[in-house]
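>>> I would like to see how this sequence folds:
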Amino acid sequence: MSLGLVHRKEVQKRRKRRLWAMIKFVFVVGLCGGIGYYAHEIGLSVAQEEVLIWQTRYENQAAENEKLKVELGQDKAELDQMKQLLPNEDMRNVIAVVTAKANEGVDLARMENIISGISKDATCDAEIDSKRFMVLTPVSPDEVSTASYYRGLITVSGTGSSVMNENGAPEAWFDPAKEVFISFMMPGGEKQDISGTLPLYHSVITGGSEYRFSITAGRTSFADASVQRCDL
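Just a heads-up that it's a prediction; the model follows:
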């Protein structure tokens, strides 16, 4: 083999190696470019979805804020209206009493009729009827003790806590320093209850009249109940 032939083969080998190297380089560059482009497209798509999600959240939040503003404006308008209807604390106290009675089950129509029938200047009887009744305790010897007024129109009874003696044992009479429970019975089985420490005050409205009661501690075991009738 001549030197010229060997040299030509060597040159051809080097050319092939350079060609393959060039092909590999182009392939690698193309592959990297393709991967980069694909990654760019995925990243752009994800970013667009994120933007859409946040935009939707922003729009929903903005709509919710507008709704809350409207509701707040309505509440403020209602509050202003209530303040106009209830200009002072006395009126608010009356509404509070009516609400409490309604929650206890008192018929609203009945309260409306009672209130509408009240006159500006109430006229009360000069006579005051006073009676006493035993405030029963868990160890009282009697099972029933009542005081009736106006021919049985209103019957009053009460229960309380026993006085404790020096040995810590309960006595038969009630302790006027502790809470007592007073009941007012009307015809038809209607009943009104109050509780607290004596003296206690309560008004019963029935038959077109108001009966104002005052309950005070009497002699041992007893409570004194006075009542005055007034026109509505």
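>>> alpha carbons only for contacts and neighbour counts from here, please
Fine.
>>> Can you name the residues that contact Thr155?
146-149, 184-186 (Cα atoms under 8 Å, 6 or more residues apart in numbering).
>>> what about the strands in the protein?
For the chain, applying DSSP state E gives strands covering 129-136, 147-149, 154-159, 162-164, 170-174, 180-185, 191-196, 200-206, 209-217, 222-231.
>>> For the second one, give me every contacting residue.
Read it as strand 147-149. By Cα under 8 Å, 6+ apart, strand 147-149 touches 129, 131-133, 154-157.
>>> Check the first one too.
For strand 129-136, contacts defined as Cα under 8 Å, 6+ apart pick out 142-147, 149, 156-160, 173-174, 218, 221-228.
>>> before we go on, could you also do this sequence so I can check it against the first one:
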Amino acid sequence: MSLGLHENRQRRRRRFWWAVTKWSLALIAIVAAGAYSYRIGSQLAARDVTKAEQRIVELTEEVGGLERQSAALASELAKSKESIAAWQARYEREVPTGFVRELMSLVQQKLDAGADQERLAFLVSTAQKPRTCDETPQTKRFIVTTSLQSGANDAVSFADRSITVTASGTAARDASGNIEAWFDPNQPVKIAFTELGGKSVTAEGALPLHRSIVVGDDEYRFTFLPGARGFLSVTADRCDYP
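Model prediction:
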């Protein structure tokens, strides 16, 4: 009887220690798994922190670069505004407006029409001086030479014969298209001014035609208009020069 009890106690003891051993091994396994997981998690967290720190450094550098670029652009913008303001001020100073602009436009028209540059410059520089002119302009007429017309009465003189004026033009045509002897007043004419000594200048254009000639201290202002058939009428007004 005592032997059976002893064996039962031995079996219960072995089962107890086996249970303790199993739970101990299970606990050890759980602790080991937890420790391993903690270690892996710590490594991953450390890696993520490192990556985050690197990204922060990169972003900080990018922000710094953008700030420097923004400062450079702001500086360039300020310089551009200063340049624009300077050009605007220069434009307002140098580009004429109002009467001056109209006067420059008129001067350009005169230059395009063949006016003498030095003469225009002189007239502008002496514009404040009153002009003294004769009260009795001279008017004369002469024949305009053509391909079929030349000879007598084809010249007139002014300034005590110091200026001789002649003209040539295009021959007129009748209704049938035949050439006539006299010039066509609707076509441009060419005027020649010959001074004593042989110096000659010309003016060419449609009538009425205007031209000024300076001889010594006198300026002669000529105006040409169509006269009787074949003739040209010229009026000369003498003024002091300058």
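>>> on that earlier part again, can you tell me which of the contacts of Thr155 of structure 1 are classed as buried?
Buried residues within these, counting neighbours by 16 or more other Cα atoms under 10 Å: 146-148, 184-186.
>>> which residues in structure 1 form helices?
Remark: helices assigned in structure 1 by DSSP state H are 3-85, 89-103, 108-117.
>>> ok so, going back, could the strands of structure 1 go into a markdown table alongside distance to Ala39 of structure 1?
Output for the strands of structure 1, formatted as a markdown table (distance: least, Cα to Cα, whole Å):
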| stretch | distance to Ala39 of structure 1 |
| --- | --- |
| strand 129-136 | 90 |
| strand 147-149 | 95 |
| strand 154-159 | 86 |
| strand 162-164 | 88 |
| strand 170-174 | 90 |
| strand 180-185 | 83 |
| strand 191-196 | 80 |
| strand 200-206 | 84 |
| strand 209-217 | 89 |
| strand 222-231 | 92 |
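>>> Between the ones you listed, which one is closest to Leu72 of structure 1.
Nearest of these to Leu72 of structure 1, taken as Cα to Cα: strand 191-196 at 39.7 Å.
>>> rewinding a little: dump the helices of structure 1 to JSON lines, plus distance to Leu232 of structure 1 and mean neighbour count.
Putting these into JSON lines (distance: least, Cα to Cα, whole Å; neighbours: other Cα atoms under 10 Å) gives the following:
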{"stretch": "helix 3-85", "distance to Leu232 of structure 1": "24", "mean neighbour count": "12"}
{"stretch": "helix 89-103", "distance to Leu232 of structure 1": "16", "mean neighbour count": "12"}
{"stretch": "helix 108-117", "distance to Leu232 of structure 1": "6", "mean neighbour count": "12"}
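>>> Can you lay out those helices as a markdown table showing distance to Ser203 of structure 1?
Shown next, in a markdown table, are the helices of structure 1 (distance: least, Cα to Cα, whole Å):
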| stretch | distance to Ser203 of structure 1 |
| --- | --- |
| helix 3-85 | 26 |
| helix 89-103 | 13 |
| helix 108-117 | 12 |
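>>> Indicate which one of these is closest to Gly196 of structure 1.
Gly196 of structure 1 lies closest, by Cα to Cα, to one member of the helices of structure 1: helix 89-103, at 17.2 Å.
>>> List the superposition-based mean deviation of the closest one with respect to structure 2.
Here the mean offset of helix 89-103 of structure 1 against structure 2 after fitting is 7.4 Å, by mean Cα distance after the TM-score superposition for structure 1.
>>> Stretch 54-65 of structure 1 now?
Mean for stretch 54-65 of structure 1 is 2.2 Å (mean Cα distance after the TM-score superposition for structure 1).
>>> Trace that stretch over to structure 2 and give me the residue numbers.
Stretch 54-65 of structure 1 corresponds to residues 70-81 in structure 2, going by TM-score structural alignment.
>>> Work out the gap between that stretch and the centre of the chain.
Relative to its parent chain, stretch 70-81 of structure 2 has a centroid offset of 23 Å by Cα atoms, centre = their mean, to the nearest Å.
>>> List the contacts of that stretch.
Under Cα under 8 Å, 6+ apart, the answer for stretch 70-81 of structure 2 is an empty list.
>>> With stretch 202-211 of structure 1 instead?
Under the contact criterion Cα under 8 Å, 6+ apart, stretch 202-211 of structure 1 has outside partners 114, 194, 212-214, 227-232.
>>> Nearest to Val29 of structure 1 among those residues?
Distances from Val29 of structure 1 to the contacts of stretch 202-211 of structure 1, taken by Cα to Cα, are shortest for Ile194, at 94.9 Å.
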